[in-house]
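Novice: Just a sequence and a predicted model for now, questions to come.
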Amino acid sequence: MSTVAPDFEKTDIGNIQIAPEVIEIIAGLAAVEVPGVAGMSAGFVGGIAELLGRKNLSKGVKVTVGQREASVDVSVIIEFGVRIPELASEIQRNVKRSIDSMTGLHVVEVNVHIHDVLFKGAEKTEEDDTVLRVK
């Protein structure tokens, strides 16, 4: 049996529906578990939401869902020093694999957008590392 979103899937005992927001969360979590990804980037609007105290687990992810297919855009912040083409390919593979295995949807594309680079400064503070952002 396959699952569909946003339409309903009929089974013997009821309907199954996966909200697009769930697919966004799956994609976001799959992207950040790749070594070299420092975090997700939500851009200006997401930054305002964070300042207002709203935590969004699907930050930096946009999903377009059809009957049996999904298209995903992820916006990430990477760690300084990683090879970007290899990192982006690994993000694509991990997001596709996670969505496919958890929902049964066929992922037709995963577009990776690198929005920022995060690197640790050479000096250490007393409490933790100094973190600098470069745009």
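Specialist: Cool, the structure landed.

Novice: make it CA atoms for all contacts and neighbour counts henceforth
Specialist: Fine.

Novice: Report how far apart the opening and closing residues of stretch 10-23 are.
Specialist: When the termini of stretch 10-23 are compared using C-alpha to C-alpha, to the nearest Å, they are 20 Å apart.

Novice: And here is the other one:
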Amino acid sequence: MSTLTTEFEKTDIGTIQIAPEVIEVIAGLATVEVPGVAGMSGGFAGGIAELLGRKNLSKGVKVEVGQREAAIDVSIVIEFGHRIPEVAGAIQRNVKQTIESMTGLTVVEVNVHIHDVQFKPADKNPQEEEETTAHRVK
């Protein structure tokens, strides 16, 4: 991917360039800090990177960046029990505000894709589990 040099990023002493990967990381961090987001939903490459022990901060984020504008797609896993429209709206607002304040780019759209729902593990007493198994299997 190429770096961006916009007219407003030229200064008296040089230019400022923002790589698209930087925008992806900012969007990913802004997404996961929203309550109700269980995690990002990345593809095959993101899963491989995590298995190798690397933290992929741009997992589940796609950006299209022009000279002055950016469009962002985020793919998430939502926690069960949260209202999807409220969480998605909060993600859109947070990603837009964070990217615009940090980069000066105008965010024209933030598309939120929900790929899965994460259920909280049931709090079971290990003794109850053994009793249930004992009654079921004879």
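Specialist: Received it, and whenever you're ready, just let me know what you need. Keep in mind it's a predicted model, so treat the numbers as computed, not measured.

Novice: Assign a three-state SS to the closest residue to Met40 of the second structure other than its chain neighbours, would you?
Specialist: In space, and not counting its chain neighbours, Met40 of the second structure is closest to Ile76: 4.4 Å by C-alpha to C-alpha, 6 or more residues apart in numbering. Recorded secondary structure, Ile76 of the second structure: strand (DSSP: H, G, I helix; E, B strand; the rest coil).

Novice: OK, contacts around Ile76 of the second structure?
Specialist: The contact partners of Ile76 of the second structure, by C-alpha atoms under 8 Å, 6 or more residues apart in numbering, come to 37-41, 60, 112-116.

Novice: Please pull up the equivalent of Glu109 of the first structure in the second structure.
Specialist: Alignment note (TM-score structural alignment): Glu109 of the first structure maps to Glu109 of the second structure.

Novice: what's the average distance of stretch 21-30 of the first structure to the second structure?
Specialist: On superposition with the second structure, the mean distance recorded for stretch 21-30 of the first structure (mean C-alpha distance after the TM-score superposition for the first structure) is 0.5 Å.

Novice: in that stretch, what's buried?
Specialist: 22-30 (16 or more other C-alpha atoms under 10 Å).

Novice: what's the spacing between the most centrally placed residue in the first structure and Gln92 of the first structure?
Specialist: Using C-alpha atoms, centre = their mean, the residue of the first structure that lies closest to the mean C-alpha position is Gly28, 2.3 Å off. Distance of Gly28 of the first structure to Gln92 of the first structure, given as C-alpha to C-alpha: 11 Å.
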